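> Predicted coordinates and the sequence they were generated for:
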Amino acid sequence: MSLIVQKYGGTSVGSVERIKAVAEKVARFRQQGDDVVVVVSAMSGETNRLISLAQEMQETPDPREMDVLVSTGEQVTIALLCMALKGLGWEARSYTGGQVKITTDSAHTKARIVDIDEAPMRADLDAGRVVVVAGFQGVDEKGSITTLGRGGSDTTGVALAAALKADECQIYTDVDGVYTTDPRVVDGARRLSRITFEEMLEMASLGSKVLQIRAVEFAGKYNVPLRVLHSFQEGPGTLITLDEEDNEMEQPVVAGIAFNRDEAKLTVRGVPDIPGAASKLLAPIGEANIEVDVIVQNVAADGTTDLTFTVHRNDMDKAAAILREVAESLQAKEVTFDDKIAKVSIVGVGMRSHAGVASLMFNTLANEGINIQMITTSEIKISVIIEERYLELAVRSLHSAFDLDKEPEEE
């Protein structure tokens, strides 16, 4: 008998019929003798509806009251799912984040989990009940309702699995697993049977939208085996786990290719090449809560330097306005920007023990006439900034160059 935590997203519980289908799926696990804790999101479209109501009241809604409002979406789903389970003859009990005592900090709309009281859930499981918990929410030490940010139900699922020491946390979504890249871009994209936490974390941070980054971080920290599955199709999905169980020889050099279109590049030209210049340029960007990604600095022969960095495309105008002010005070020559760029990344733990990965990537792009504007690397990833118009060509050519369209050979 296993203890399984299952998370179902908004699409999976988007109608009464789909909630009934989820109940039937949960019932099959109970029939096998498994204990089940279910985490659910609000029905698809409901959170957006609630946000639009808030914006009719305030242009910038109060964060505390916003959390009170949007957390009601999940409350509807947990009650309906428990009713559906009871209709099938299975005892079930629903809990909001506050009732199950998911304690968070007080950062409204983007709170982080501090502690979970698993005792009430344990008592219900011991009594043979299915436990149904509202995802995406908790309560701070003052008793105020908090939410974990968009996609936070994934984090709730993983956190409950960690607290309960579950055998597996299953994330049900509208895809049947993690793919080598987006199947909508590459026809030959393959579903991976397994991927490491490290690889999944890089893929998620670099543009893959399958899982929330914080959920993967949490799973890796507490070693919670994660499995991504399709809500309405049977199949093994993709298991995300530590790589220690895998033989190094069996690790593919590159596990997948991630990409992100939401990039913009800003360059400050002719900055005096003096200590602290980069800090003076980037510190105000950070203070404005703008996240900087790739950074490249080039020193010219005339004693000046050019500093280029990327931000989210939505932050470009704000970042450019800040830079113009700072650049003027530093007597830099000009500030330029470009929002027609994209980031393409190759990811794989096998890169640690294989040489020539970067040269193959760069040669592949060169052969397609794709110019690399910026490069950043880590132990298990290489990211390049290119013109957005070449994005899909780059992804397809790299997918082929690293043989990601071929099934790995069995040992």
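Happy to help now that I have it.
> Going by C-alpha atoms from here, please, whenever you check contacts or count neighbours.
Fine.
> so what's residue 260 up against?
Contact partners of residue 260, counting by Cα atoms under 8 Å, 6 or more residues apart in numbering, are 206, 207, 342, 343, 344.
> Adding neighbour count, write the residues you listed out as a markdown table.
Formatted as a markdown table, those follow (neighbours: other Cα atoms under 10 Å):
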| residue | neighbour count |
| --- | --- |
| 206 | 21 |
| 207 | 17 |
| 342 | 22 |
| 343 | 25 |
| 344 | 23 |
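> ok, structure two:
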Amino acid sequence: MALIVQKYGGTSVGTTERIQAVAEKVKKFRDSGDDVVVVVSAMSGETNRLISLADAISKDPVPREMDVLVSTGEQVTIALLSMALQQIDCDAMSMTGGQVRILTDQSHMKARIQDIDESRMREALSAGKVVVVAGFQGVDEDHNITTLGRGGSDTTAVALAAALKADECQIYTDVDGVYTTDPRVVDSARRMEKVTFEEMIEMASLGSKVLQIRAVEFAGKYSVPLRVLSSFEDGPGTLITIDSEENMEQAAVSGIAFNRDEAKLTLVGVPDIPGVASKILRPISDKNIEVDMIVQNVGLDKKTDFTFTVHRNDYKKAKAVLEEVCEKLGAERAAGDNDIAKVSIVGVGMRSHAGVATKMFEALSDEGINIQMISTSEIKISVVIDEKYLELAVRTLHGAFDLAQEH
């Protein structure tokens, strides 16, 4: 008998029929003798509907009241799923974040979990019940409802699994696992049986949308075995687990991530003096704009070209800031390009394989794809290229590293 935490997202519980299908799936685990805690999101579209109601009332709603409002979406789902389970003779009990006692800090709309009291859940499990918990929410020390921000339900599931010392945390989505790259771009993309936390964190941060990075980080920190599965078809999914020497000896590259949402900015001809990087980036960060890749080239004339990337949504705002900085620093000009994309190869095996970067660059060169920027870490290499070459680059690299084959 195992203790399993399962999480079902908005599409998985998007209709009453889908909620009933989830109930049948949960009952199979319960009937086989497993203890089950289920974490659910709001029904698909429900959170957006609630936000639109708030927008119709107020241009600037108080964050505390927004949390009270949007948290009701998950409350609807836990009640309906509990009813569906009870209807098929599977005893169940719904709990809000507050009823579980998921204690968070006081940052409304982006709260962080501080502690979980698992005693009520254990009590219900001991009584033979399936516990159905509202994802995405908790309470602060003053009993105010808080929400966890983007990816909150995944984080709730992993946090509950850590608190309960669950045997596995299963994340059910509309895909049947983690793939070597997006199957919509590469037909031969392969579902991976296993991937390490490190690789998954890199892939999530580099554009892979299967799991929220925050939930993967949480799972890695508390060594919670995490499995990605499909809500709509049976299968083994992909297990995300701790690194091992066995993984280290496998192929250098495990997967390819990409991101179309990037824009590049360059300050040309900046005087190369100490502290110039902070003088460029400080005004950018003051506008709450996150910087991703950074490249600095110092010329023989003691002037530097300083290039960095930001999210495409921040491009216009960042360009305006950079033009002001250009004038202050006496640089030659501020340039920008929002028709770029980032492609990344990821794999823990890079630590023990030489020549990975060379192979990547040669494969792109053979296709006439020019690399504009390069960024590396121990287990990833990212390049910025023209967006029009993105899909060609992904297909080329997928073939070059033979990712369609099981290694």
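Structure received. As the structure is a prediction and not an experimental result, all values here were calculated from the model.
> now, which of the contacts of residue 260 of structure 1 sits nearest residue 185 of structure 1?
Proximity of those to residue 185 of structure 1 (Cα to Cα) peaks at residue 344, which lies at 12.7 Å.
> I'd like the next helix or strand past the helix or strand that contains residue 202 of structure 2.
Assessed by DSSP states H and E, residue 202 of structure 2 sits inside helix 197-205. Heading C-terminal from helix 197-205 of structure 2, the first helix or strand you meet, by DSSP H and E, is helix 213-221.
> mean shift of the helix or strand just after that following helix relative to structure 1?
Next along the chain after helix 213-221 of structure 2, taking DSSP H and E as the criterion, comes strand 226-230. Mean deviation of strand 226-230 of structure 2 relative to structure 1 after superposition (mean Cα distance after the TM-score superposition for structure 1): 0.3 Å.
> Run through who's touching the helix or strand just after strand 226-230 of structure 2.
Once strand 226-230 of structure 2 ends, the next helix or strand along the chain (criterion: DSSP H and E) is strand 238-241. The contact list for strand 238-241 of structure 2 (Cα under 8 Å, 6+ apart) reads 176-178, 191-197, 200, 220, 223-229.
> if I pick the equivalent of residue 340 of structure 2 over in structure 1, what's in contact with it?
Aligned counterpart of residue 340 of structure 2 in structure 1: residue 341 (TM-score structural alignment). Residue 341 of structure 1 makes contact with 261, 263, 264, 265, 385, 386, 387, 388, 389 under the criterion Cα under 8 Å, 6+ apart.
> Assign a three-state SS to residue 341 of structure 1, would you?
At residue 341 of structure 1 the chain is in strand, as set by DSSP: H, G, I helix; E, B strand; the rest coil.
> what does the helix holding residue 202 of structure 2 correspond to over in structure 1?
With TM-score structural alignment as the criterion, helix 197-205 of structure 2 aligns to 197-205.
> after superposition, how close is the matching stretch to structure 2?
Mean for stretch 197-205 of structure 1 is 0.3 Å (mean Cα distance after the TM-score superposition for structure 1).
> now that stretch, how far from the centre of its chain.
8 Å (Cα atoms, centre = their mean, to the nearest Å).
> Can you point out the buried residues in it?
197, 198, 199, 200, 201, 202, 203, 204, 205 (16 or more other Cα atoms under 10 Å).
> Ok, stretch 328-348 of structure 2 next?
For stretch 328-348 of structure 2, by 16+ other Cα under 10 Å, it's 331, 333-334, 336, 338, 340-348.
> hmm, back to that, ok, and the most crowded of the contacts of residue 341 of structure 1?
Top of the contacts of residue 341 of structure 1 by neighbour number is residue 265, holding 26 neighbours under the definition other Cα atoms under 10 Å.
> what residues are up against it?
308, 309, 310, 311, 316, 337, 338, 339, 341 are the contacts of residue 265 of structure 1 under Cα under 8 Å, 6+ apart.
> Out of those residues, which is nearest to residue 119 of structure 1?
residue 311 (43.4 Å).
> Disregarding residues adjacent in the polypeptide, which is nearest to residue 80 of structure 1?
residue 19 (7.4 Å; Cα to Cα, 6 or more residues apart in numbering).
> Tell me the residues of structure 2 aligned with the one helix or strand that neighbour maps to.
Residue 19 of structure 1 belongs to helix 16-31 when assigned by DSSP H and E. Using TM-score structural alignment, helix 16-31 of structure 1 lines up with residues 16-31 of structure 2.
> how close does the residue of structure 1 positioned farthest from its centre sit to residue 213 of structure 1?
Residue farthest from the centre of structure 1, counting by Cα atoms, centre = their mean, is residue 302 at 43.3 Å. Note on residue 302 of structure 1: its distance to residue 213 of structure 1, by Cα to Cα, to the nearest Å, is 43 Å.
> Equivalent analysis for residue 357 of structure 1, please.
Taking Cα to Cα, one finds residue 357 of structure 1 at 25 Å from residue 213 of structure 1.
> When the two are compared, which one has more neighbours?
residue 213 (22 against 17).
> Not counting sequence-adjacent ones, nearest residue to that one?
Using Cα to Cα, 6+ apart, the closest residue to residue 213 of structure 1 is residue 204 (5.6 Å).
> Now do the strands in the stretch 301-411 of structure 1.
Assigned by DSSP state E, counting those that start in this stretch, the strands in the stretch 301-411 of structure 1 fall at 304-312, 334-347, 374-378, 381-387.
> Include distance to residue 123 of structure 1 when you put those strands into TSV, please.
Compiled in TSV, those are given as follows (distance: least, Cα to Cα, whole Å):
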stretch	distance to residue 123 of structure 1
strand 304-312	46
strand 334-347	42
strand 374-378	45
strand 381-387	44
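> Between these, which one is closest to residue 273 of structure 1.
Comparing these by Cα to Cα, strand 304-312 comes nearest, at 4.7 Å.
> so that closest one aligns onto which residues of structure 2?
Using TM-score structural alignment, strand 304-312 of structure 1 pairs with 303-311 in structure 2.
> Superposed on structure 1, what's the mean shift for that stretch?
Averaged out, stretch 303-311 of structure 2 is 0.6 Å away (mean Cα distance after the TM-score superposition for structure 1).
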